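> Prediction below, plus the sequence it came from.
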Amino acid sequence: MKKSKKTLVFGASLNPSRYSNMALRKLVAYGHEVVAFGLKEGSVEGVVIDTELKPYEAVDSITLYMNATRQEPFYDYLIALQPDRVIFNPGTENPEFFKRLREANIEFEMACTLVMLSTDQY
């Protein structure tokens, strides 16, 4: 098994039919350490969804589930976490944020976390 990568699911949902919820559950099933931020408080697979921004430490990956227009207020916060990479899931692509990440020397990719896990590319 690969080294666990601490992942922040940003835009996590309590709704099991939402992709952020599926990704959170799959990350846990694959043995990754998961923290989550969303609009509604609750927990999924034992992971508490925080509704306030916390200073998470040692975040390897941030997987985004928030459309581009809603991301802007969070740019500085997400960059300050100094993740190794940010994954822009389908529908979250954001050229303005790409530029900010590039300037901060943070890798990013447009990919689907669910597919990455399923194909052992996570």
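Cool, got the structure.
> only C-alpha atoms for contact and neighbour calcs from this point on.
Fine.
> what's the burial count for the closest residue to Glu33 other than its chain neighbours?
In space, Glu33 comes closest to Lys6 once its chain neighbours are excluded; the distance is 4.6 Å by CA to CA, 6 or more residues apart in numbering. Lys6 sits with 20 neighbouring residues when counted by other CA atoms under 10 Å.
> another structure for you, compare them:
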Amino acid sequence: MNKKTLVMGASLKPNRYSNYAIQRLVAKAIDVVAFGMKEGEVSGIKVSSELLNYEEVHTVTLYLNSKRQKEYYDYIVSLSPKRVIFNPGTENPEFYDILKANNIEFEAACTLVLLSTNQY
């Protein structure tokens, strides 16, 4: 099963964890879509600065701190993902409650570690 993943907070800078995540997801042949502040491309994946209505998103992996997440709560919930991953530094109990209320699984984990240990 392909776990189509939306990388929220994608960076075009090659030394950012969100950029590494896109590279590793692509290397594992996982469908990737990405949202960031600046449009561009990472490993052949277009980073959009617009909130697009993606279909069949399995996982949203967050690279936005809790304050920056607030404006995206409704958008993320509207995508009806199976899970949301809160990478280190993005933990957000307020958003956990919203996800629980919408029957969306979540975990505080590192996408890169999950990928490298085949737990993704």
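That came through, no problem. Just so you know, these numbers come straight off a predicted model, no measurement behind them.
> ok, the residue nearest to Glu33 of the first structure - contacts?
32-35, 58-61 (CA atoms under 8 Å, 6 or more residues apart in numbering).
> go with 10 Å
27, 31-35, 56-62, 83 (CA atoms under 10 Å, 6 or more residues apart in numbering).
> As TSV, those residues with secondary structure and distance to Ser13 of the first structure would be great.
Formatted as TSV, those follow (DSSP: H, G, I helix; E, B strand; the rest coil; distance: CA to CA, whole Å):
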residue	secondary structure	distance to Ser13 of the first structure
Leu27	helix	14
Gly31	coil	20
His32	coil	18
Glu33	coil	17
Val34	strand	14
Val35	strand	12
Tyr56	coil	19
Glu57	coil	22
Ala58	coil	23
Val59	coil	20
Asp60	coil	21
Ser61	strand	18
Ile62	strand	15
Pro83	coil	21
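> could those residues go into a markdown table alongside neighbour count and distance to Tyr122 of the first structure?
What follows is those, written out as a markdown table (neighbours: other CA atoms under 10 Å; distance: CA to CA, whole Å):
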| residue | neighbour count | distance to Tyr122 of the first structure |
| --- | --- | --- |
| Leu27 | 22 | 9 |
| Gly31 | 14 | 12 |
| His32 | 16 | 10 |
| Glu33 | 16 | 13 |
| Val34 | 23 | 14 |
| Val35 | 20 | 16 |
| Tyr56 | 15 | 20 |
| Glu57 | 10 | 20 |
| Ala58 | 13 | 17 |
| Val59 | 19 | 14 |
| Asp60 | 17 | 11 |
| Ser61 | 22 | 10 |
| Ile62 | 24 | 12 |
| Pro83 | 21 | 14 |
